[in-house]
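K.L.:
need the 3D shape of this:
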Amino acid sequence: MMLPEQPATFRQPSATERPWWWRLEDASGAEVAAAGFEGQRFLSQADAESWVGEIWAELAEAGVDGVTLFEHDRQVYGPMSLHA
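P.N.:
You can find the predicted model right below:
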């Protein structure tokens, strides 16, 4: 017996549905994994910027030195330092 596809509210949105994302970087600009923060995707640039604005201090504590914003594979801006 085949089950129906999960409703959109219960599945992770695809990269096409959420094209905005941040690359988390160390001081040299290399991509880093910060437990629980990588892989976040957003519907709009404003959503992505709000998210990083709310948790930048937590990202810095997790070892992230800077972030770069992307829409799909296009770099929008960055790197942007998370330090004063």
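K.L.:
rest of the way, CA atoms for contacts and neighbours
P.N.:
OK.
K.L.:
list the contacts for W21?
P.N.:
Neighbour list for W21: 39-42, 48, 69-72 [criterion: C-alpha atoms under 8 Å, 6 or more residues apart in numbering].
K.L.:
before we compare anything, build this one as well:
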Amino acid sequence: MAWRWRYENAGGGELTGGGLPDDTFPNQADAESWLGENWRDLLEAGVEQVSLLEDGRPEYEGMSLRPE
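P.N.:
Coordinates of the predicted model:
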């Protein structure tokens, strides 16, 4: 199993390149921990929301990086 984040704009379109990380993680907990440490950098890079994928299948989608 491989877990990865899909980076998205506000409309849900995928963002790629531009120096965005392309990390994969061995489990969901590691992926979520990484996001908890890096969400501010992603937001500054233009990422508005993320989706967590397990082997290409969405675990959850459209999670905003903006604080409520």
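K.L.:
picking that back up, now the buried members of the contacts of W21 of structure 1.
P.N.:
Buried residues within the contacts of W21 of structure 1, counting neighbours by 16 or more other C-alpha atoms under 10 Å: 41-42, 48, 69-71.
K.L.:
so which of those belong to helices?
P.N.:
Among the buried ones among the contacts of W21 of structure 1, the subset assigned to helices under DSSP state H consists of A48.
K.L.:
of the buried ones among the contacts of W21 of structure 1, closest to R23 of structure 1?
P.N.:
Using C-alpha to C-alpha, L69 is the member of these that sits closest to R23 of structure 1, with 6.5 Å.
K.L.:
tell me the counterpart of that closest one in structure 2.
P.N.:
In structure 2, the residue paired with L69 of structure 1 according to TM-score structural alignment is L52.
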